[in-house]
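**Q** Here you go, sequence then predicted model.
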Amino acid sequence: MVFLAYPSSQICFGSYPAFAAGTSRSCGSQQGESCSAGARLAQGGIVLQRLLGLGRTPNEGEVSEILSAELENWRVNPRHATTILSSLARLQLPRTATYVLASMRARSLEANVFHYNAAISACEKAQQWQLALRLLSSMPGMRVMPDEISYNAAISAFEKGGQWQLAMRLLSNMPDMRVIPDEISYSAAISACEKGGQWQLSMRLLNNMPDMKVIPNKISFSAAISACEKGGQWQLALGLLSSMPDMRVIPDAISYNAASSACSKGGQWQLTLGLLSNMPDMKVIPNQISYNAAISACEKGGQWQLAKGLLSSMPSMRVIPNMISYSAAISASEKGGQWQLALGLLSSMSAKRVLLDEISYSAAISACSKGGQWQLALGLLSSMPDMKVIPDEISYSATISACQKGGRWQLALGLLSSMLDTRAIPNKISYSAAISACSQGGQWQLALGLLSSMPEMRVIPDEISYNSAISACEKGGRWQLALGLLSSMPDMKVIPNKISYSAAISACEKGGQWQLAMRLLSSMSDMRVIPNQISFSAAISACEKGGQWQLALGLLSSMSDMRVLPNEISYNAAISSCEKGGQWRLALGLLSSMSAMSLIPNEISYNAAINTCSKGGRWQLALDLLSSMPDMRVTPDEISFNAAISACSKGGRWQLALGLLSSMPDMRVIPNEISYSAAISACETGDQWQLAQGLLSSMTAACLRRNVIGTNRSGCIFAKGRLRIVG
């Protein structure tokens, strides 16, 4: 905003000496006065040139020296001072403008409101709100009364400087100074509140304008809509947009874009697309910002197809996609699991001469990470410097995560250590992904080392970092360390969550510590953490391994009381606990009840139930379960067959046991040592020593290792058979 009291004179920067000489020759006595004015104008241009030559940080003495010969001319015609100050405002030179005012006061020249307004405007344009405040505050002491232009420029300076409190104070002080705020005053104050995240104040100011007989304009509404957008108030933003015609204010592209962005941030992709389609009906042409907001809304809503369609439609609407358009579309592809599309969009950016940035690359790398394409992710990261794009912590973190998902913990650690060489500072995400990579690779020592090194790198571990480390200890069978990490989290001001407790319970389960697992599960409620399926399943499995089938069943039944639905893992652990406790009836009951819970039994469910029947001497039920598996679209595996063969062996049904063994290849299941041992045991029960010896030979032919059980049993059977022959 430039404030000029009178029309500016044209300032030329040509050959002023020649101009002066030509003027002198053409002037007579009657034109002396006009020639003198022209000379002063030329001199003013030279003064401006010299002031500009001082740069942006002159000192007061330099400015005073340049103005020394010109100030007397300004005494005659103050408009020349206004012209110089206005030019300095346009060129964003507030310090020079302030020193010009100081020089005028030092020579007792009148500095009027137009001079001050121009200087304050220079401060506003250069975002020097402190200087603007100083100038405004000094005006009454210099017997210059600020007007609405003075206040508006100062409020705008505060808005650009993020000083919404000062902007509000100035606005409220204007009536006390007998200055009536206008729509510019309110719009600048609303915009200041918008930038300060004060959407409630922005709405209050907008609503107060009619009471102050000030009509809101496009700028007022757009600033208020933008404030609602930043405050996450998409409903209010839409309400303001729809109310504009009622106030006889026609929305423009800025109004629509702010409302679209509000809907986008609020996850309202349908409304965002509706606003975009309505813009032409309101004779508003969508621009890059409009489309970018719509593509971003589709990205947040998981609508990658729509995002792609919007991007491809932009050229037909004479809107050129920019890096923001492409980056949002690539991110939409990433969230939709479309890594091929993400790579295609990234490559098309270069083809269409759209500048690539770290956001575009990071989104594409993340897409490759989610698609399990760790090699492509590494390739993208390494190609960034060739495209003059510096990888940042997001790029590295996404690539480390890709290596983690690909089971490449060595590469993940290498990337983490190389970040410092590229001036990319590792953050929580980088470390957490690397710790998780070590966890999956069974490197619990490295995982703990990374966690402990985070504070040294001034990176505060969060719950994800701790969860990954606890999981690493769980996989490494270090339940004591897992519990130590869990207990240390509050000391680091990190609140354990469901994942933290579930990983610790699982560590106790693997370590055979069912009592500790139960204690952790019960303590979750005290810590205001609601157990989930994983927490309960790990605790049930811990009880199963500890032979506590009653506790396991109790936990399963209590899940519904905690509004947690059991899953296949919960039931499988409970059935397995019944197997170890010899409770075949309960195991079968649990298996049959899974369908009532809309759960589909898998091979683990059936195997546990068959094992239970085997231990309970219920070979018929074991065979029934095995034969019913294909009907339930569950393919039996070697564990299923082994359990059924064992059941037949215990029931003295050696023929059935051998039949099952011979049928395994037809089901594409390869018999193993356990299969043969169970069949040999069945032959032992039936005194079939020749068959047992044949099975033992078959094991050798199949390159199977004879285990102790199979060898002992076949030896006993052979001995029995030989005794019978001799007798």
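**A** Cool, the structure landed. Numbers count the residues shown, from 1 in each chain.

**Q** contacts and neighbour counts: CA atoms only from here.
**A** Fine.

**Q** Where does residue 154 sit: helix, strand or coil?
**A** Here residue 154 is recorded as helix under DSSP: H, G, I helix; E, B strand; the rest coil.

**Q** What's the local residue count around it?
**A** By the criterion of other C-alpha atoms under 10 Å, residue 154 has 32 neighbours.

**Q** check contacts around it.
**A** Neighbouring residues of residue 154 by C-alpha atoms under 8 Å, 6 or more residues apart in numbering: 120, 121, 124, 129, 132, 133, 136, 167.

**Q** Most neighbours of all those, which one?
**A** residue 120 (35 neighbours).

**Q** try this one next to it:
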Amino acid sequence: MNQITSHIHSLPSSEDEHNKALTEGNNINPPEYLGNNDAHINSNDYLSSNGDAGATPGEVTEEDVWKMKAAISQNSTLGIDWVNTLKTLQTSPYCTVSPLTIAYNSALSAAERNCNADLSLSIIEDMKKSSEKVLDAVSYKIAIMTCVKCNRVEDALRLKDELMESGFNIDHGTIRSLLWLLSHNGYGHEALKLFEILKKLCELCKHDKGLVQADYLNTIESCLLSNMYEDSVDMYDKLKKSPNYKLDSKSFKTLLELAYSTSDSDLCKELYSQAVKEKSFELTNYHYKLIVRTLLMNGNLDVVHTIWKNLMNEPNLFDTALLQLFLESYSTSGDFKNSYELLLLMDKEMLLRSSQPYLLAIKSCEKCGEWNLAIKILRMAQHKLNKNDIRMYNAVLAVCLVAKEWDAMASIYKEIFKDSGSTMGQDQLKHSDLVPNGDTIAYLLISFYHIDDQPMIKSLLSIPVVDTPLLSKIRKSLKQ
């Protein structure tokens, strides 16, 4: 018995804490995963596990509880050894648990409350080495919960395997705690196994609620983290047929992540429509980001525009990343009017912190050749950011190219290079952040080709830059 002395020091020192630990029990299962009939780990668990084979099983009487309290009180006031104190439990003919097991489990409970996984695992190893059979289901359950709290996935799964291999029963709460842990770490195959065990357990026990929505969602999240998309979709189909299926903020988030990971815009639109129709919860900024990203991947730009119109009156949900996604949609569709209005809104909300929103707004002008607006946005960016970006200049050149505004392109050329006649070099660049790349040279070559300025074309071709596909094609055309 002296081998657990080091662990016993971690036990609660006050009488009230001892009473709570032994008489009220240790409910180690997260409350959101417990149903009314879930097996809680409490004092009855201690007294219902496998202990002395010779004892007669029975219920804990009020006399037993009184003796526990008296023994603990005596221990607190007189300093009697904890293990010796627990021996008083054997005075009841109905107590079926070894005092040593209770002592170990109390130490495990203290480690669990302090989130000390290393201590829990050490205690379990000591229990395995004991000459008596002291390990029981409660021991494993408490140790598993400690590992869950500490995000020790491998250790939690190993203890789960040991528990089941030892012939002990695993309860709903322990399985659900493990599923919650896996939902944050992956291990999809393990999650599917646990889900099936939980399903059979619910059927066997004729559980009132059976499988709850969180069981499906945690399994889906685990499979998503493991890139097991077919299994995730299959689990969603099962959830949808379940009587407990309800679209709330939690399920909405998980299912949107499923739609995004599988690029399923139909599921995304279905979920969004249902959420807007039912209005049972508030959509968050993260929800909208998942929705818009999924729709952008599938080119559903009209739906993105509709969502933006619905979102315009919710400024509390605005941030740079979300509004930039809508800008990306307008940039792709060429909707320069809505793009410019959105850019002004971002400026008003002080959400313009980089050149990317300006760049997207300029690109929205390309399809229609709105070169005046493109240059206006470029000037806005220069004023607000107090710096230049060659990507924005390239985007403006592309807009001017569509509009066939060769003179405007020549003016932009003068902003990038010193106006020094027909010869140029790398040392003649105005700004270090405006170093032209292959696309810059390609656009300028096209403009000077159309105004038939051969000396400028030769000078541009002499600038050492890495060829882009467009520049490479132009070089070949000019050689013919």
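**A** Great, that's in hand. For clarity, every value in this text was computed on a predicted model and none was experimentally measured.

**Q** picking that back up, mapped onto the second structure, which of the contacts of residue 154 of the first structure hold?
**A** Listed in the original numbering, those still in contact in the second structure are 129, 167 (both residues aligned by TM-score structural alignment, their matches' C-alpha atoms under 8 Å).

**Q** Out of the contacts of residue 154 of the first structure, which comes closest to residue 147 of the first structure?
**A** If you rank these by distance to residue 147 of the first structure using C-alpha to C-alpha, residue 136 comes first, at 10.1 Å.

**Q** where do the helices sit along the stretch 151-300 of the first structure?
**A** 164-173, 183-195, 199-208, 218-230, 234-243, 253-265, 269-278, 288-300 (DSSP state H, counting those that start in this stretch).

**Q** For those, give me TSV that also has distance to residue 102 of the first structure.
**A** What follows is the helices of the stretch 151-300 of the first structure, written out as TSV (distance: least, C-alpha to C-alpha, whole Å):
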stretch	distance to residue 102 of the first structure
helix 164-173	24
helix 183-195	27
helix 199-208	36
helix 218-230	35
helix 234-243	45
helix 253-265	40
helix 269-278	52
helix 288-300	44
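
**Q** Nearest to residue 114 of the first structure, out of these?
**A** Using C-alpha to C-alpha as the criterion, the shortest distance between residue 114 of the first structure and the helices of the stretch 151-300 of the first structure is 17.6 Å, found for helix 183-195.

**Q** Outside of the one helix or strand residue 140 of the second structure maps to itself, list whatever touches it.
**A** Secondary structure assignment for residue 140 of the second structure, by DSSP states H and E: helix 137-149. Residues from elsewhere that reach helix 137-149 of the second structure (C-alpha under 8 Å, 6+ apart): 28-29, 41, 45-46, 49, 104-105, 108-109, 111-113, 115-117, 120-121, 124, 153, 155-157, 159-160, 163, 168-170, 174, 177-178, 181.

**Q** again with stretch 182-196 of the first structure
**A** 148, 151-152, 155-156, 158-160, 162-164, 167-168, 171, 199, 201-203, 205-206, 209, 214-217, 219-220, 223-224, 226-228, 230.

**Q** OK, contacts around residue 711 of the first structure?
**A** By C-alpha under 8 Å, 6+ apart, residue 711 of the first structure lies in contact with residue 696.

**Q** tell me the contacts of the residue most central in space within the second structure?
**A** Centroid-nearest residue in the second structure: residue 184, 7.3 Å away (criterion: C-alpha atoms, centre = their mean). Shown in contact with residue 184 of the second structure (C-alpha under 8 Å, 6+ apart): 221, 222, 225.

**Q** just curious, which of the residues you listed is nearest to residue 308 of the second structure?
**A** Closest approach to residue 308 of the second structure among the contacts of residue 184 of the second structure (C-alpha to C-alpha): residue 221, at 28.0 Å.

**Q** number of nearby residues for that closest one?
**A** Neighbour count for residue 221 of the second structure, taken as other C-alpha under 10 Å: 28.

**Q** go on, residue 189 of the second structure?
**A** Using other C-alpha under 10 Å, residue 189 of the second structure is surrounded by 16 other residues.

**Q** if we can go back for a sec, so which bits of the helix holding residue 140 of the second structure are buried?
**A** Judged by neighbour count using 16 or more other C-alpha atoms under 10 Å, the buried positions of helix 137-149 of the second structure are 137-149.

**Q** go on, stretch 315-322 of the first structure?
**A** 319, 321, 322.

**Q** Give me the subset of these lying in helices.
**A** Using DSSP state H, the subset of those located in helices is empty.

**Q** Look up how far residue 218 of the second structure lies from residue 150 of the second structure.
**A** As judged by C-alpha to C-alpha, to the nearest Å, residue 150 of the second structure and residue 218 of the second structure stand 18 Å apart.
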